[in-house]
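Peer 1: Pasting the sequence and the predicted model now:
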Amino acid sequence: MTRLRHVMVPHTHDSAAKTDAALESSARGMRALAVSFALLAVTAAVQAVIVAFSGSVALLGDTLHNVADALTALPLGIAFWLGRRAATRRFTYGYGRAEDLAGVIIVLVIAVSAALAGYAAIRRLADPQDIRAAGWVAAAGLVGFAGNEWVARYRIRVGREIGSAALVADGLHARTDGYTSLAVLVGAGGAAMGMPLADPIVGLLITGAICFVLRDAARQIWHRLMDAVDPALVEEAERLLAEVPGVRRAGAVRLRWIGHALRAEVEIVLDPGLSLVEAHAVAVEAEHRLIHGLPRLRAATVHADPDGPEGAEHHAVLIAHR
């Protein structure tokens, strides 16, 4: 009975090595968040000082966006910290899904920053005012672009290396922030040429850009919450399983993200004449190939079904439950 159970449950690499890899991934993610948070906080502080004496609502919108981007590091950092905790008898898959909850918070923060920026721009449209120190406003826009572009590259690189979609999304968010920072230059240039409406108009354009980021971030988090994966990963898993010696064909393949790691549940169809030990060896090799062939896959549950005899229904007792 014990051997039969092994055919139905995950066959993994050394668990300690997997745990070490997971901890290192989370540690790298937390370092990336800490460094980028510090840089964006300094960038936003510099811009806030210039907003105070210039009165530019375009720069205000960009500053609010940078503050929101910096604050997104906090829920993500907490999620990475929770993800390092061991699984328990209640949370049997661990705490990796905390990243998805952090993603929901990030979406809400982006929405608030868009609302505040839009409100400030509309108020200024209704009551146009000249901005002061247009040169300093332009300089602040360049500072915002430089800070966000560096953070974007850093977050995207680390996020892709550790498999964190939330960190990659946050990096893409920072890159968009950089482009909106460049838009501040347009507002400053218009103000310098005696066009006070240029500043609030650019502020509204920045608000629109934030809304596009919001849409993309919400879509990505929705996919994670609904356990969506790239269909190409499913096709690759099916191909890998079909190439395992002893596997006649692959059955159902299910993949899901838990934090920044993948887990799989797969079915394989085997020769009914194989012994239990031989079937177990095929299942082990199937998981082994999946772990090496699919990026960031940590474990797979491999269910083995016999291919025959003809007319046999091996799951008859379960049909009513499916």
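Peer 2: Noted; the coordinates are in hand.
Peer 1: Only C-alpha atoms from now on, for both contacts and neighbour counts.
Peer 2: Noted.
Peer 1: how many neighbours does residue 15 have?
Peer 2: 11 (other C-alpha atoms under 10 Å).
Peer 1: distance of it from residue 286?
Peer 2: 17 Å (C-alpha to C-alpha, to the nearest Å).
Peer 1: cool, and residue 43?
Peer 2: Taking C-alpha to C-alpha, one finds residue 43 at 50 Å from residue 286.
Peer 1: Please identify which of those two sits among more neighbours.
Peer 2: Ranked by neighbour count (other C-alpha under 10 Å), residue 43 and residue 286 place residue 286 first, with 27 against 23.
Peer 1: What segments of the stretch 101-250 of the chain are helices?
Peer 2: Assigned by DSSP state H, counting those that start in this stretch, the stretch 101-250 of the chain shows helices spanning 134-162, 165-192, 198-225, 231-242.
Peer 1: Just say which of those is most tucked in.
Peer 2: helix 165-192 (a mean of 24; mean count of other C-alpha atoms under 10 Å).
Peer 1: Pasting the second one now:
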Amino acid sequence: MDLYDNLRKGEKGAWLSIGAYLFLSAIKLGVGFWGGSEALKADGLNNVTDIVASVAVLIGLRISQKPPDDNHHYGHLKAETIASLLASFIMAVIGLQVLLNSVKTVFNPSLEPPSPLTAVVAFFSALVMYGVYRYNLKLSREIKSSAVRAAAYDNRSDALVSIGAGIGIIGAILGAPLIDSITAFLVGLIIIKTALDIFRESVLTLTDAFDEEAVESLSVVIRRVPGVLALRDFKGRTHGNVMFIDLTVSVAPYLNVVESHWITEEIERKIQKVKPNCVVLVHIEPDYSIEEDEEDG
């Protein structure tokens, strides 16, 4: 499958998230105000901010589909990672807001119990967002998209927020409003941890970090290619869901151009068999130590 086909597929996940957030935020805010639930209203506002994050992911995927130009020789694939980074910032802000609101409610508990309908809406929202999370997670693994994976984790966080809101509402109905605050605090911590994980992965990608395990496994594959005497240099980086690898290998100095070219093609084929979304550039260097060894012999 073409790389840009994967990016277009990723847009489906972003549109699904946007649609779900629009639907749920309207219901939560409406029922929250009607039923007198601060937790549900906060959850609804949380989904409003999630719409912004999903739009950012969608824009990142759209920009990633632009072909290379004079200023971007490798294309615009890193726009997807930048979208993930932006999503992590928004998630972190939401998590801090949840923590702050939970602490405030400890000192200013609500005296009027909310309507039971608000709890039903909260748990219904959690089920919807869990379904969206499963879909986006599966899609992100299929197309190997960091932005869609970030959106999936955001969906999961929102499902947890809704569960926390539902538990807190039930606690308030039963006369124990402190449960609302404790649950909201724990959910806030989960959201912040998820945001930090996405932030760390995005920063590593944007700073051209490369997985050491991938280097070791691919190095073994390269050294096993017939004609490769040594792997002199290995550099790798990722742009969105695409991996770029630059190699320098040494071969026998008496090989002709056709034989050397065959080695480069075989290296590319072997690597792309392991890593399909991969662009490989191989530089061939002659190993003159072979001639010296033959002369000494």
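Peer 2: The structure has been received and is ready for your questions. Keep in mind it's a predicted model, so treat the numbers as computed, not measured.
Peer 1: Output the residue interval of structure 1 matched by stretch 243-257 of structure 2.
Peer 2: Counting by TM-score structural alignment, stretch 243-257 of structure 2 pairs with residues 262-276 of structure 1.
Peer 1: again, but for stretch 212-222 of structure 2
Peer 2: Against structure 1, stretch 212-222 of structure 2 falls on residues 231-241 (TM-score structural alignment).
Peer 1: wait, what's in contact with the closest residue to residue 259 of structure 1 other than its chain neighbours?
Peer 2: Residue nearest to residue 259 of structure 1 in three dimensions, not counting chain neighbours: residue 96, with 4.0 Å by C-alpha to C-alpha, 6 or more residues apart in numbering. Neighbouring residues of residue 96 of structure 1 by C-alpha atoms under 8 Å, 6 or more residues apart in numbering: 79, 80, 82, 83, 84, 258, 259, 260.
Peer 1: What distance do you get for residue 96 of structure 1 to residue 262 of structure 1?
Peer 2: Distance from residue 96 of structure 1 to residue 262 of structure 1, by C-alpha to C-alpha: 10 Å.
Peer 1: all strands for the stretch 1-150 of structure 1, in order.
Peer 2: Read by DSSP state E, counting those that start in this stretch, the stretch 1-150 of structure 1 holds no strands at all.
Peer 1: show me the contacts for the counterpart of residue 155 of structure 2 in structure 1.
Peer 2: In structure 1, residue 155 of structure 2 lines up with residue 174, judged by TM-score structural alignment. The contact partners of residue 174 of structure 1, by C-alpha under 8 Å, 6+ apart, come to 69, 148, 149, 151, 152.
Peer 1: ok, now residue 266 of structure 1?
Peer 2: Neighbouring residues of residue 266 of structure 1 by C-alpha under 8 Å, 6+ apart: 250, 251, 252, 253, 254, 300, 301, 302, 303.
Peer 1: likewise residue 260 of structure 1?
Peer 2: So residue 260 of structure 1 contacts 96, 162, 163, 164, 165, 296 (C-alpha under 8 Å, 6+ apart).
Peer 1: how much space is there between it and residue 298 of structure 1?
Peer 2: Using C-alpha to C-alpha, residue 260 of structure 1 is found at 10 Å from residue 298 of structure 1.
Peer 1: from the contacts of residue 266 of structure 1, which is closest to residue 238 of structure 1?
Peer 2: Distance to residue 238 of structure 1, by C-alpha to C-alpha, is smallest for residue 250 among those, at 6.2 Å.
Peer 1: Do I have it right that that closest one meets residue 243?
Peer 2: No: with contacts counted by C-alpha atoms under 8 Å, residue 250 of structure 1 stays clear of residue 243, the gap being 9.4 Å.
Peer 1: what about those two, which has more around it?
Peer 2: residue 250 (21 against 14).
Peer 1: And the more buried one, what's its match in structure 2?
Peer 2: In structure 2, residue 250 of structure 1 lands on residue 231 (TM-score structural alignment).
Peer 1: Would you confirm that its match contacts residue 248?
Peer 2: Yes: counting by C-alpha under 8 Å, residue 231 of structure 2 touches residue 248, with 6.2 Å between them.
Peer 1: nearest spatial neighbour of residue 36 of structure 2, skipping sequence neighbours?
Peer 2: residue 114 (5.0 Å).
Peer 1: Equivalent analysis for residue 141 of structure 2, please.
Peer 2: residue 149 (7.7 Å).
Peer 1: again with residue 222 of structure 2
Peer 2: residue 267 (6.0 Å).
Peer 1: And the one you found? What does it align with in structure 1?
Peer 2: In structure 1, residue 267 of structure 2 lands on residue 286 (TM-score structural alignment).
Peer 1: Just the buried residues of the strand or helix carrying its match, please?
Peer 2: For residue 286 of structure 1, the host element (DSSP states H and E) is helix 276-293. Buried residues in helix 276-293 of structure 1, defined by neighbour count with 16 or more other C-alpha atoms under 10 Å: 279, 280, 282, 283, 284, 285, 286, 287, 288, 290, 291.
Peer 1: That'll do, ta.
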